[in-house]
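Student: coordinates only, sequence not included:
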């Protein structure tokens, strides 16, 4: 429960303004994205767990969908 509280608090205090073109370009750089992820997980370690749950689940769903496409010949 504490970790969920941390995540909700962090999400509620972040600024959700739209990104401009320059800011959006920064997110194409893997090192920048990794540094942002590292910074967030230092502040809120629960983000790392949540991130991996979502990414792993997404990867499983995509893999299953690809396997189904191959099986059905689409």
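Tutor: Structure's in. What do you need? Everything numeric in this text was worked out from a predicted model, so none of it was measured.
Student: contacts and neighbour counts: CA atoms only from here.
Tutor: Will do.
Student: if I look at residue 41, how far off is residue 23?
Tutor: 21 Å (Cα to Cα, to the nearest Å).
Student: What degree of burial does residue 62 show, as a neighbour count?
Tutor: For residue 62, the count of nearby residues is 12 (other Cα atoms under 10 Å).
Student: In which helix or strand does it reside?
Tutor: Using DSSP states H and E, residue 62 maps to helix 46-72.
Student: One more to weigh against that first structure:
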């Protein structure tokens, strides 16, 4: 995600699978891009992924333009 100009607060990426509790990470700036890796997602599974913007730790709002449905990659493990 491209970092907004004059960014104040933090952005969090969240992913959830059906009724599972959401998993997430706090995004960090790398140049003009924000990114992070959400750990412990199941391989080859459909997740809803979204971005939240937070003024403070528990004061977050869903960034509605950044909601998508994605599949994780197969793990490659046997």
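Tutor: Right, received. Where do you want to start? Quick caveat, the model's predicted, so the values are computed rather than measured.
Student: What TM-score do the two superposed chains give?
Tutor: The TM-score (TM-score structural alignment, normalised by the length of the first structure) is 0.23; 35 aligned residues with a Cα RMSD of 4.7 Å.
Student: Remind me what the lengthiest strand in the second structure packs against, helices and strands.
Tutor: For the second structure, the longest strand by residue count, based on DSSP state E, is strand 59-71. In terms of contacts (3 or more Cα pairs under 8 Å, 6 or more residues apart in numbering; DSSP states H and E), strand 59-71 of the second structure is packed against strand 46-56.
Student: before we move on, back to that, quick one: which of residue 41 and residue 23 of the first structure has more around it?
Tutor: More neighbours surround residue 41 than the other of residue 41 of the first structure and residue 23, with 15 against 10 (other Cα under 10 Å).
Student: From residue 48 of the first structure, how far off is residue 39 of the first structure?
Tutor: 11 Å.
Student: Would you indicate which residues of the helix holding residue 62 of the first structure are buried?
Tutor: For helix 46-72 of the first structure, a neighbour-count test (16 or more other Cα atoms under 10 Å) marks 46-47 as buried.
Student: Report the distance from it to the chain centre.
Tutor: What separates the centre of helix 46-72 of the first structure from the centre of its chain is 13 Å, taken as Cα atoms, centre = their mean, to the nearest Å.
Student: So which elements touch it?
Tutor: The contact analysis (3+ Cα pairs under 8 Å, 6+ apart) places helix 46-72 of the first structure against helix 2-13, helix 30-43.
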